[in-house]
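Novice: Give me coordinates for this.
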Amino acid sequence: MNMTSKYLQFENPTVLKFDFQVNDDFDFENDFDAADIGTLVEMPSEEEIDWTDDIPVYLTIFINQENDNVPYTITARIMTLFQVSELLPHSDALQLLQTEGASLLLSYLRPMVSMMTSASGFPAMTLPVLDFSDSDNN
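Specialist: Now for the predicted structure:
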């Protein structure tokens, strides 16, 4: 059992999908555009959550999905089960799961993205820190 704060505990995250595709039409002679990163955080709604049970949080990242002038695209999905302290009000717990939970999951994907991009013959991509506090992230 891992702890991210005194209010959240989590199990070891599980990577559910990691799709890395090299763009065969990419012109290696040209510079490529900066990475475009989209995210999707999914979890049960407050009405669906049993606060005495594990709460699943899923993070999906989409890298370079809308751009043709890139050497690769990546779609990755990861999840873990969180336990929330009963000391935390439910509305605060939802916000904490959405922000801290997603940030935690992103940190598990970061080395995988770096390793796969460096193995493709391009410079390694390091996923930046992302702000999950706004629901308009995707």
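Novice: alpha carbons only for contacts and neighbour counts from here, please
Specialist: Noted.
Novice: pretty sure residue 103 is in a helix, no?
Specialist: Yes. Residue state for residue 103 (DSSP: H, G, I helix; E, B strand; the rest coil) corresponds to a helix.
Novice: so residue 125 touches residue 109, yeah?
Specialist: No. With contacts counted by Cα atoms under 8 Å, residue 125 stays clear of residue 109, the gap being 11.6 Å.
Novice: Out of the two, name the residue with the larger neighbour count.
Specialist: A side-by-side neighbour count of residue 125 and residue 109, using other Cα atoms under 10 Å, places residue 109 first with 21 against 16.
Novice: Now do the contacts for the more buried one.
Specialist: Under the criterion of Cα atoms under 8 Å, 6 or more residues apart in numbering, the neighbours of residue 109 are 76, 78.
Novice: One more, so I can put them side by side:
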Amino acid sequence: MKESFFRLRSQFTEEIIFKKNSDFKDRKIKLKVSHKLEINNIDETSSSVRLIFNIFTEEELAVSPFFISITQLGEFEYPSDLDRTDLENLLNINAPAVLLSYIRGLISQITAFSGYPALIIPLINFAK
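Specialist: Sure, this is the predicted structure:
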């Protein structure tokens, strides 16, 4: 198997915010997710990528079952001669997809421990 030239060097959860609406009445609701991506170049062969992933908003807490915000940070390595367009695609599409895989597991655990069924977030196409 050939090793990828775009590698995750390290990752960690920077922040988790969870607020439960104990007054929420069980009813069918549409899940509202949003995300923000921050990319910082460290040097010519590495960048840090921060993915902030939210389910609902704090302002919507009165009409939603909970609010979750998770910030996951990853440091990615790549060759210095990588084409800039390819690098931008890797950092804006591939990197958040990798970080989301960690966030998805956290969300499932948090919701399960809070008394709700474990919420499994679907995969997201960051190319759009």
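Novice: Provide the TM-score value for the superposition.
Specialist: Comparing the chains after superposition, counting by TM-score structural alignment, normalised by the length of structure 2, produces a TM-score of 0.87; 124 aligned residues with a Cα RMSD of 1.8 Å.
Novice: Could you check how far the one residue sitting closest to the centre of structure 2 is from residue 27 of structure 2?
Specialist: The centroid of structure 2 falls nearest to residue 100 when counting by Cα atoms, centre = their mean (3.8 Å). Using Cα to Cα, to the nearest Å, residue 100 of structure 2 is found at 27 Å from residue 27 of structure 2.
Novice: Over to residue 40 of structure 2?
Specialist: Taken as Cα to Cα, the spacing of residue 40 of structure 2 relative to residue 27 of structure 2 amounts to 41 Å.
Novice: Looking at these two, which is more packed in?
Specialist: With other Cα under 10 Å as the criterion, residue 40 of structure 2 and residue 27 differ in neighbour count, and residue 40 comes out ahead with 12 against 8.
Novice: ok so, going back, the residue nearest to the centre of structure 2 -> structure 1?
Specialist: Correspondence of residue 100 of structure 2 to structure 1, assessed by TM-score structural alignment: residue 106.
Novice: ok but its match is inside a helix, no?
Specialist: Yes. When classified by three-state DSSP, residue 106 of structure 1 is found to be part of a helix.
Novice: and it, what is it in contact with?
Specialist: Contact criterion Cα under 8 Å, 6+ apart gives residue 59 as the residues in contact with residue 106 of structure 1.
Novice: buried stuff in the biggest strand by length in structure 1?
Specialist: Longest strand in structure 1 by number of residues (criterion: DSSP state E): strand 72-84. Of the residues in strand 72-84 of structure 1, those buried by neighbour count under the rule 16 or more other Cα atoms under 10 Å are 72-84.
Novice: Where in structure 2 does that strand fall?
Specialist: When structure 2 is aligned by TM-score structural alignment, the counterpart of strand 72-84 of structure 1 is residues 66-78.
Novice: which residues are in contact with that stretch?
Specialist: Counting by Cα under 8 Å, 6+ apart, the neighbours of stretch 66-78 of structure 2 from elsewhere in the structure are 5-21, 45-58, 60-61, 95, 99-100, 102-103, 107.
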